[in-house]
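Visitor: Sequence and predicted structure, then a few things I'm wondering about:
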Amino acid sequence: MDIKEFYYELPSELIAQEPLKERDKSRLLVLKRGTGEMEHKIFYEIVDYFEKGDCLVLNNSKVIPARLIGEREDTKGAIEFVLLNRVKENIWEVLVKPGRRAKLGSVFVFGKGLLKARVLDYTEAGGRFVEFYYEGIFEEILDKLGEMPVPPYIKKKLEDKDRYQTVYATCPGSAAAPTAGLHFTNELLEKIRVKGVKIVYITLHVGLGTFRPVKVKEIEKHKMHAEYYEISEETANIINATKEEGKRLFAVGTTTTRTLETVSNPEGFVTAKKGFTDLFIYPGYKFKTVDALITNFHLPESTLIMLVCAFAGREKVMKAYEEAVKRRYRFFSFGDAMLII
């Protein structure tokens, strides 16, 4: 498929620069994938679309302050790191900018020497493998020196770091938030639970795939960056029981969807696993497990909008996006949401 099939015009003023004061007051476009019919709601009304016995699956990954600003030890040239994956105890895969300064063996200094890093190797995707040197506890140093790596299209400074975390984030490791979950409050989750819906958690640490644009004309040639995931025995058992009962599985976000589809068999049952997934979902993919998708509005020509088009049909999704632009919905990480059922 040609990448241009996933392009749409978006006025820049519709890119949300900050989160709403109340998480669950964002707008919700409900798209019925069978008919293409649309409804326009407020996010807290999503509770009305659940039925007793359904299962809601959330990604509990927590964003770490993964953006480090420092300098090269010898030349003092400025450098930016974004931490992606922990390979070993002190060895990380990172994005670097500008890359020309991060040659093999180069040493970088952060926080006046509180943290140092040496470049060990290049990654296939153009990043670096680096080893960190420090005294003390790495996570405490990162909390002190690091910044939240909000996407580049957000120009406004984020005043409250917690607003770039879901209320249920418990497993540190992401370089970006699983943003579909930002709309949920603890109170809304409780209302969903009271309705007889089972709520379970998987983990997928969001990495380079979120930052990396699709650069090929034919999307089938694009390669996803691998991201670490975990799904527990308890979660797998609840999901499988839901499928056996003929009830629906609601996936919150593309990260949750990719994890579930990675660990599912052709009949839609999942296995408890941990590992790395580079599953690329685009139109033509046959979904095995996910029955409903809660997601945000994504960048044109991104792998995220391709996944959504695979789930609901490209024409229906692009029409929904056109309607969202017309109705002045807010787009991207801090924007409004879609429910596709």
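Guide: Here it is on my side, so go on. On a predicted model such as this, the values are computed, not experimentally measured, just so you know.
Visitor: CA atoms for contacts and neighbours, from now on please.
Guide: Noted.
Visitor: Just list the residues touching the most centrally placed residue in the chain, thanks.
Guide: The residue lying closest to the centre of the chain (C-alpha atoms, centre = their mean) is Pro178, at 3.5 Å. Pro178 makes contact with 59, 61, 166, 206, 253, 255, according to C-alpha atoms under 8 Å, 6 or more residues apart in numbering.
Visitor: Could you pull up the contacting residues of Leu56?
Guide: Contacts of Leu56 by C-alpha under 8 Å, 6+ apart are 197-200, 249-252.
Visitor: residue farthest from the centroid of this structure?
Guide: Asp74 (36.3 Å).
Visitor: Return the distance of it relative to Thr210.
Guide: 32 Å (C-alpha to C-alpha, to the nearest Å).
Visitor: from the contacts of Leu56, which ones fall inside strands?
Guide: Among those, DSSP state E puts 198-200, 249-252 in strands.
Visitor: Need those residues in JSON lines (columns: neighbour count and distance to Lys316).
Guide: Listed next are those as JSON lines, based on neighbours: other C-alpha atoms under 10 Å; distance: C-alpha to C-alpha, whole Å:
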{"residue": "Lys198", "neighbour count": "18", "distance to Lys316": "29"}
{"residue": "Ile199", "neighbour count": "18", "distance to Lys316": "29"}
{"residue": "Val200", "neighbour count": "18", "distance to Lys316": "29"}
{"residue": "Leu249", "neighbour count": "23", "distance to Lys316": "21"}
{"residue": "Phe250", "neighbour count": "24", "distance to Lys316": "19"}
{"residue": "Ala251", "neighbour count": "27", "distance to Lys316": "19"}
{"residue": "Val252", "neighbour count": "25", "distance to Lys316": "20"}
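Visitor: Second structure for comparison follows:
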Amino acid sequence: MKLDDFDFDLPEGLIATRPARPRTSARLLVAKGDDLRDLHVRDLPDLLGPGDLLVLNDTKVIPARLTGHRTRHTPQGDATAKVEITLLEPQADGTWRALAKPLRKLKPGEVIRFGDTLSAEVAAMSDTDLSLRFDAVGEAFDAALAQVGAMPLPPYIAALRPPDEADRQDYQTVWAEKTGAVAAPTASLHFDDALLQALRDRGVRFTHVTLHVGAGTFLPVKVEDVTTHKMHGEWGEVTPEAAEAINATRANGGRIIPVGTTALRLIESAAAEDGTIAPYQGVTEIFIYPGYRFRVTDALMTNFHLPKSTLLMLVSALMGQDRIGTLYRHAVNSGYRFFSYGDASLLIP
């Protein structure tokens, strides 16, 4: 299974840099068997009904992109230099692992100041990242970060425009609750309160799980034989209540439909061979590619993914490579908007 098997041509003009407004006006490509239908997210209540369970990721994206200054001591006096930081994940010792630009000019013990409300000491360095110890913790840290940080837009959007105030709402789900992600579960960005209520009125049920999406979700696959790729780890939790809801839905013959690949990867990590789910808490590194046997997922709502990405491999595992190839060619030819702020698909094997 070669990396080039998951490549396709995508015109740059189809990369969405802003979301559809309202959220539910985004287009929805519905693929069921050999049938393709061009609809909109607002049509979901007509596609789902009693017995269906949507699994939603309730992680909350932090404003993880920081611009700070370090002080350098020179013979001519002190000088400041700009440093760009992207937080990756908190560590057990209270520090944060982060990316820095420029990285190699920093040294352990140096202090980076992010305005008047937040600063951090460089606690440790590696060839690729560093650890920062901030001068605030808990709620004080969250408040300071909200003041000085920017939303960590994906690289393919950040390359086209900088983050702004609108992204603080646009790049967050309406049910975001548990702080810890540095990337959004983007299929969930299409929902608003009115759509959730319309789905409830149809008898659709919801349960929440948590997967803190990391920056590793954007890392390219660098091996030619995709089966040798090593996935990044992300922390997740399936609560006893969520496990019970999923198991009860399966027992009653209902469909389990994760909204987004993050929710799918988590529930597949927590599922036993027979498809039953137990409460789960820990890091998942599950890599789903063609040949994988899905244990609990019956359908998936997801956005359109990057060429040669692990997420394109995941949807190919669900629908079949040939089918995904046909679906993506249709999406490109029909002008669907791609990636995090783009349109959505509902994939029903």
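Guide: Sure thing, it's come through. Just so it is clear, the structure is predicted and the values come from calculations on it, not from any experiment.
Visitor: just to revisit the earlier point, shared with structure 2, which of the contacts of Leu56 of structure 1?
Guide: Cross-checking those against structure 2 gives 197-200, 249-252 as conserved contacts, using both residues aligned by TM-score structural alignment, their matches' C-alpha atoms under 8 Å.
Visitor: Out of those residues, which is nearest to Thr170 of structure 1?
Guide: Distance ranking of the kept ones among the contacts of Leu56 of structure 1 against Thr170 of structure 1, using C-alpha to C-alpha, places Val200 first at 13.0 Å.
Visitor: Alignment lookup: the closest one to structure 2.
Guide: Aligning on TM-score structural alignment places Val200 of structure 1 opposite Thr207 in structure 2.
Visitor: cool, Glu93 of structure 1 as well?
Guide: Using TM-score structural alignment, Glu93 of structure 1 lines up with Arg97 in structure 2.
Visitor: same question, Lys116 of structure 1
Guide: Using TM-score structural alignment as the criterion, Lys116 of structure 1 maps onto Ala120 of structure 2.
Visitor: residue contacts, the nearest residue to that match once chain neighbours are set aside?
Guide: Nearest non-adjacent residue to Ala120 of structure 2, counting by C-alpha to C-alpha, 6 or more residues apart in numbering: Phe134, 4.1 Å away. Under the criterion of C-alpha under 8 Å, 6+ apart, the neighbours of Phe134 of structure 2 are 95, 118-121, 141.
Visitor: Phe134 of structure 2 -> structure 1?
Guide: Match for Phe134 of structure 2 (TM-score structural alignment): Phe132.
Visitor: hang on, the earlier thing: in contact with the match of Glu93 of structure 1, which residues?
Guide: Contact analysis of Arg97 of structure 2 by C-alpha under 8 Å, 6+ apart lists 87-91, 129-132.
Visitor: Can I get the buried part of the residues you listed as one ChimeraX selection?
Guide: Here is the ChimeraX command that selects only those of the contacts of Arg97 of structure 2 that count as buried (16 or more other C-alpha atoms under 10 Å):
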select :87,88,89,129,130,131,132
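Visitor: need the contacts of Arg97 of structure 2 in a markdown table with secondary structure and distance to Asn252 of structure 2, can you?
Guide: Putting those into a markdown table (DSSP: H, G, I helix; E, B strand; the rest coil; distance: C-alpha to C-alpha, whole Å) gives the following:
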| residue | secondary structure | distance to Asn252 of structure 2 |
| --- | --- | --- |
| Leu87 | strand | 43 |
| Leu88 | strand | 40 |
| Glu89 | strand | 39 |
| Pro90 | strand | 40 |
| Gln91 | coil | 41 |
| Asp129 | coil | 48 |
| Leu130 | strand | 49 |
| Ser131 | strand | 48 |
| Leu132 | strand | 49 |
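Visitor: ok, back up a step: mean shift of the strand or helix carrying the match of Phe134 of structure 2 relative to structure 2?
Guide: For Phe132 of structure 1, the host element (DSSP states H and E) is strand 128-134. Its aligned residues in structure 2 lie a mean 2.5 Å from strand 128-134 of structure 1 after superposition (mean C-alpha distance after the TM-score superposition for structure 1).
Visitor: helix or strand right after that strand?
Guide: helix 138-145.
Visitor: any residues touching that following helix, and which ones?
Guide: Helix 138-145 of structure 1 has contacts (C-alpha under 8 Å, 6+ apart) with 65-66, 68, 110-111, 114-115.
Visitor: go on, stretch 15-32 of structure 1?
Guide: Residues outside stretch 15-32 of structure 1 that contact it (C-alpha under 8 Å, 6+ apart): 37-44, 46, 153-156, 158, 163, 182-185, 188, 320, 324, 329-341.
Visitor: For that stretch, which residues meet the burial criterion?
Guide: Neighbour counts over stretch 15-32 of structure 1 (16+ other C-alpha under 10 Å) mark 15-19, 23-32 as buried.
Visitor: Equivalent analysis for stretch 31-49 of structure 1, please.
Guide: Those would be 31-33, 36, 38, 41, 43-44, 46-47, for stretch 31-49 of structure 1 by 16+ other C-alpha under 10 Å.
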